[in-house]
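Q: What follows is a predicted structure for the sequence shown.
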Amino acid sequence: MKQIESYRHKKILVLGLAKSGVTAAALLHKLGAFVTVNDKKPLSENPEAQGLLEQGIKVICGEHPVELLDEGFELIVKNPGIPYTNPMIEGAFEKGIPVITEVELAYEISEAPLIGITGTNGKTTTTTLVYEMLNEGEKQPLIAGNIGTVASGVAEIAGKDNTIVIELSSFQLMGINTFKPKIAIITNIYDAHLDYHGTREEYKRAKANITKNQTEDDYLIINADQEETFEMARHSKAKIIPFSTKKVLMEGACIKDGWICFNQEKVMEIEKIVLPGRHNLENILSAMAAAKLSGVENHAIQQVLLTFTGVRHRLQYVAEVNGRKFYNDSKATNTLATIKALSAFDGPIVLLAGGLDRGNEFDELIPYFENVKAMVTFGQTAPKLERVGQVAGIKCIKRVDNVDKAVPAAFGFSEPGDVILLSPACASWDQYKSFEIRGDIFIEAVHKLK
């Protein structure tokens, strides 16, 4: 990593731990900063904070005391999940204390160029595809960010010959100053996290931060099938690389005559791609564009697309039990993701859905319920989903307590040849700490049926 001096002897508050806070605190300590960590979880229940304490880092746990801001901090590194309406953050802004997220640190210390991926849906699949294509092309990639590995921790070990492929949330992108990827991808934009951002415009503004520091030497890959992404790119200085599943493009990534193409060059026949779902063609095209811009040869891209069947919890094939195929799409935390999952299958579907109630209705799902023969609902949104199911004419609808009970209930509604699909259309936080835990419970319940 770069041995930067900009944090030496600076008084810095790391607000909120989890993985990113722990990594950021330890890194800043190495860089010579005077670090204080503040986390809401009590110290006795907080092994992460205890570990930082053992490194000689000051730790304050159990609450977020606003008076802590009077201690003269020059910077706050905020956990992305803490909203900007938090009294500590509002107090920091009133005092003129800058607030960043951990990905800013990653950029500052990284010797490796970055490929950053954001958008509403498809981020994880696209990030994984880019990583796999670069890896197959022997470009020595490292994967980081919202996909599970803390970006600044990866940047610590990255060298000039590596490329860091990083998935970025809107929460992370709100806290950047100089962060600049060599290649940026905006997969798509739809309503999401409005409980955090307040409005769609604020959400879009956060996503657009991925390109705010790019120059004419950088690339911004955008969805040409969405006018909004073009609007977001309008103020970018980067070279715009469009992708489209609907239009043939002279420049960029598109579909032509049954092939995926880049700058009019045929790369691979669509029928040979094993990843299911029309929506995944968007992810494939944007990933291919990033790979081609990174110098990856066609044969490496082809090899990945011949074998890549998807990421865990995103339309993940789990098993076949007595002729029923089970798919885990727990990462579908909004209606658009569930629409894309429903559109991926032609045959009868038993849908498992429900979760955190963010105040939205689900009427946009109704046109895509044509192949849904039965629904099993759970969580806070169960009544809302049952209502739209009834409007769509679904006869078999059952409410259960949780995902574990939903699997045998769905099996009872099904017949050989059916798809049993967990695609909740909601976040998991009413019942589960993460969509990963929800998906793992689904997988366990499927294997119990065997």
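A: Structure received.

Q: Every contact and neighbour count from this point should use C-alpha atoms.
A: OK.

Q: What distance do you get for residue 218 to residue 164?
A: 15 Å (CA to CA, to the nearest Å).

Q: ok, those two, which is more surrounded?
A: residue 164 (27 against 18; other CA atoms under 10 Å).

Q: From what I see, the more buried one and residue 117 are in contact.
A: No: counting by CA atoms under 8 Å, residue 164 stays clear of residue 117, with 11.0 Å between them.

Q: helix, strand or coil for residue 128?
A: Look at residue 128: counting by DSSP: H, G, I helix; E, B strand; the rest coil, its state is helix.

Q: OK, contacts around it?
A: Going by CA atoms under 8 Å, 6 or more residues apart in numbering, residue 128 touches 143, 311.

Q: now do residue 416
A: 322, 323, 324.

Q: Check residue 291 too.
A: Neighbour list for residue 291: 130, 133, 134, 301 [criterion: CA under 8 Å, 6+ apart].

Q: Next one for the comparison:
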Amino acid sequence: MQEYKNITVIGMGKSGLSAVRLLKLLDKNIWAINQGSVEQWGSHEILKDLNQSHLVAQDDPKAIEIVNQSDLIILSPGIPRDIDLLKNCQAPIWCEIELAWQYCDAPVMGLTGTNGKTTTVSFLEECFKHEGKPYFVGGNIGTPFCDYIYQRKTGEIDQAWGIILELSSFQLESIQDFKPKIASILNITFSHGERYNLLSDYANAKREIFKNMDESDFSFWPVGLWDELGLKAPEHQSFEEIHFDKIETVKSYLENLFDLTGLKIYGEHNLKNIYMAFKMWDKFGGSKEAFQQAINSFNAVEYRLQFLGEIEGVKVFNDAKSTNWEATETAIRGVRDLGPITLILGGQRRGEGDDRFDILEKYKSHIQKVLLIGEAGEFLYPLMKDQFPCEYVETIQGVKDYSAKELREGVLLFSPAFPSFDQFRNYIERGKSFTELFID
């Protein structure tokens, strides 16, 4: 990092601000670029003592000059690498994960995949808690990796025994030297059609997690994954292919090692998540005792097939984190044995794969009604109405009104399959709004 003195951070979201804070501590010459005029950025304590001339709007002509004179770019994951601003950039382009990695002092477990990442990482966090040793959990799950480095350098926290990072394809596009001790891919199905035209593009971004690993490290991925994707398997590392294909085998394996009667999360997919978590935990050197305690204490991740309770005879599940069809299919499989399902779908359209509701065909006997909301719901209604009993209710308040009048049994499953940005700032606000409607 010594050779990088003039550093530009693009995107003043949570990861960008964390990167700026660390770079200030490292005494770097920093420029911050963000969408909108500087006055619209909001009040961020981290930016207050920066040279005000170093705060630049993304569409300001000066921004291109700044980028082209920088030694290093830190790019927020939500911003594509092919934006015009970076067209002639010669400097390395990193994500905040890579910046933190340059100063990391503890072994890292990295996990990626299309669905199940947050649940698996959160379960591993529960294991760390019960192990009773210092740890850090972050990345795409919400806490920037740079926060750990900042706190270590300021003496606020002790060195971690282990670090667990949830990693998105957007983050993995912009790593250079990042090298986890243990890395896993849970699954890969098409997602982020707004960023990737092909499944192979998306999958190649995911497999970047392995690119710097060697025989001293260890990787896990589902058996047959690379053949299914038509990609070459990663090389120069030790690995195990995980057999997810038979859920009975997964369950039997776990039951031979642990008492699962205290498990509070639903669905076959969550058994797979726990299975992967154990494989990583065991290889990392964690104790079986801590893992058992995690099984007994872990509650579902908020807004990921979260059981809100039985309300007037209806079992209500909040899966607001679902932003793709596969996540919704997984949720349906998790609750299909609990009664007829009223499924809530919709959100912001992506433009690619929006009409893939044929994925629901095999669950037709389990779905008694589809309630459609938002931009995607309005798009889907004329396409779905002849194949599924459905109704466009526009908002989650419309869902509440419908359920109060019509539902007296079965399952109400909010698993929207689309991003939240048409009606909400993010999936967390969407999930919170849904919960507040049904839980006073």
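A: Okay, I see it. Quick caveat, the model's predicted, so the values are computed rather than measured.

Q: and the contacts of residue 291 of the first structure as CSV, adding distance to residue 353 of the first structure and secondary structure?
A: Shown next, in CSV, are the contacts of residue 291 of the first structure (distance: CA to CA, whole Å; DSSP: H, G, I helix; E, B strand; the rest coil):
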residue, distance to residue 353 of the first structure, secondary structure
130, 30, helix
133, 33, helix
134, 35, helix
301, 34, helix
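
Q: State the distance from the aligned partner of residue 73 of the second structure in the first structure to residue 37 of the first structure.
A: Here residue 73 of the second structure is matched to residue 76 in the first structure, going by TM-score structural alignment. From residue 76 of the first structure across to residue 37 of the first structure, the span is 10 Å (CA to CA).

Q: Could you do residue 388 of the first structure as well?
A: Separation of residue 388 of the first structure from residue 37 of the first structure (CA to CA): 46 Å.

Q: what does residue 243 of the first structure give?
A: The value you get for residue 243 of the first structure to residue 37 of the first structure, if CA to CA is used, is 43 Å.

Q: These two: which has the busier surroundings?
A: Counting neighbours by other CA under 10 Å for residue 243 of the first structure and for residue 37 shows that residue 243 has the greater number, 30 against 24.

Q: which non-adjacent residue is nearest that one?
A: Among residues not flanking residue 243 of the first structure along the chain, residue 253 sits closest, at 4.5 Å (CA to CA, 6 or more residues apart in numbering).

Q: what about the one you found, how many neighbours?
A: By other CA under 10 Å, neighbour count at residue 253 of the first structure equals 35.

Q: Onto which residues of the first structure does stretch 421-430 of the second structure map?
A: Under TM-score structural alignment, the counterpart of stretch 421-430 of the second structure in the first structure spans residues 429-438.

Q: Would you mark the buried spots in that stretch?
A: 431, 432, 435, 436, 438 (16 or more other CA atoms under 10 Å).

Q: I'd say the third one and residue 427 touch.
A: Yes: assessed by CA under 8 Å, residue 435 of the first structure is found in contact with residue 427 at 6.9 Å.

Q: Overlap of the contact sets of those two?
A: With CA under 8 Å, 6+ apart, residue 435 of the first structure and residue 427 have common neighbours residue 333.

Q: what is in contact with residue 76 and residue 37 of the first structure at once?
A: Common neighbours of residue 76 of the first structure and residue 37 (CA under 8 Å, 6+ apart) are 13, 14, 15.

Q: Kindly present the residues you listed as CSV, with separate columns for neighbour count, secondary structure and distance to residue 109 of the first structure.
A: As requested, those are exported to CSV (neighbours: other CA atoms under 10 Å; DSSP: H, G, I helix; E, B strand; the rest coil; distance: CA to CA, whole Å):
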residue, neighbour count, secondary structure, distance to residue 109 of the first structure
13, 26, strand, 19
14, 26, strand, 17
15, 24, strand, 20
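
Q: Tell me the one of those nearest residue 150 of the first structure?
A: residue 14 (14.8 Å; CA to CA).

Q: aligned partner of that closest one in the second structure?
A: Residue 14 of the first structure maps onto residue 9 in the second structure, by TM-score structural alignment.

Q: all helices of the stretch 151-300 of the second structure, in order?
A: Assigned by DSSP state H, counting those that start in this stretch, the stretch 151-300 of the second structure shows helices spanning 169-172, 199-207, 225-229, 247-257, 268-284, 288-297.

Q: Show me which residues of the third one are buried.
A: Taking 16+ other CA under 10 Å as the neighbour-count basis, helix 225-229 of the second structure is seen to contain the buried residues 225, 226.

Q: That helix vs the first structure, average distance?
A: In the superposition with the first structure, the average deviation recorded for helix 225-229 of the second structure is 5.7 Å (mean CA distance after the TM-score superposition for the first structure).

Q: Return the distance of residue 123 of the second structure relative to residue 116 of the second structure.
A: 11 Å.

Q: show me what contacts the aligned partner of residue 349 of the first structure in the second structure?
A: By TM-score structural alignment, residue 349 of the first structure lines up with residue 341 in the second structure. Contact partners of residue 341 of the second structure, counting by CA under 8 Å, 6+ apart, are 366, 367, 368, 369, 410, 411, 412, 413.

Q: who has more neighbours, residue 123 and residue 116 of the second structure?
A: It is residue 123, of residue 123 of the second structure and residue 116, that has more neighbours when counted by other CA under 10 Å, with 24 against 21.

Q: residues in contact with the more buried one?
A: Contact analysis of residue 123 of the second structure by CA under 8 Å, 6+ apart lists 274, 277, 294, 298.

Q: List the buried residues in stretch 378-387 of the second structure.
A: Neighbour counts over stretch 378-387 of the second structure (16+ other CA under 10 Å) mark 378, 379, 380, 381, 384 as buried.

Q: go on, stretch 289-300 of the first structure?
A: Using 16+ other CA under 10 Å as the test for burial, stretch 289-300 of the first structure gives 289, 290, 291, 292, 294, 296, 297, 298, 300.

Q: Make a markdown table out of those and add distance to residue 268 of the first structure.
A: Formatted as a markdown table, those follow (distance: CA to CA, whole Å):
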| residue | distance to residue 268 of the first structure |
| --- | --- |
| 289 | 13 |
| 290 | 16 |
| 291 | 14 |
| 292 | 13 |
| 294 | 18 |
| 296 | 14 |
| 297 | 12 |
| 298 | 8 |
| 300 | 11 |
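
Q: Nearest to residue 43 of the first structure among those?
A: Minimum distance to residue 43 of the first structure across those is 43.5 Å, recorded for residue 290 (CA to CA).

Q: Please report how far that closest one lies from residue 235 of the first structure.
A: For residue 290 of the first structure relative to residue 235 of the first structure (CA to CA), the value is 21 Å.
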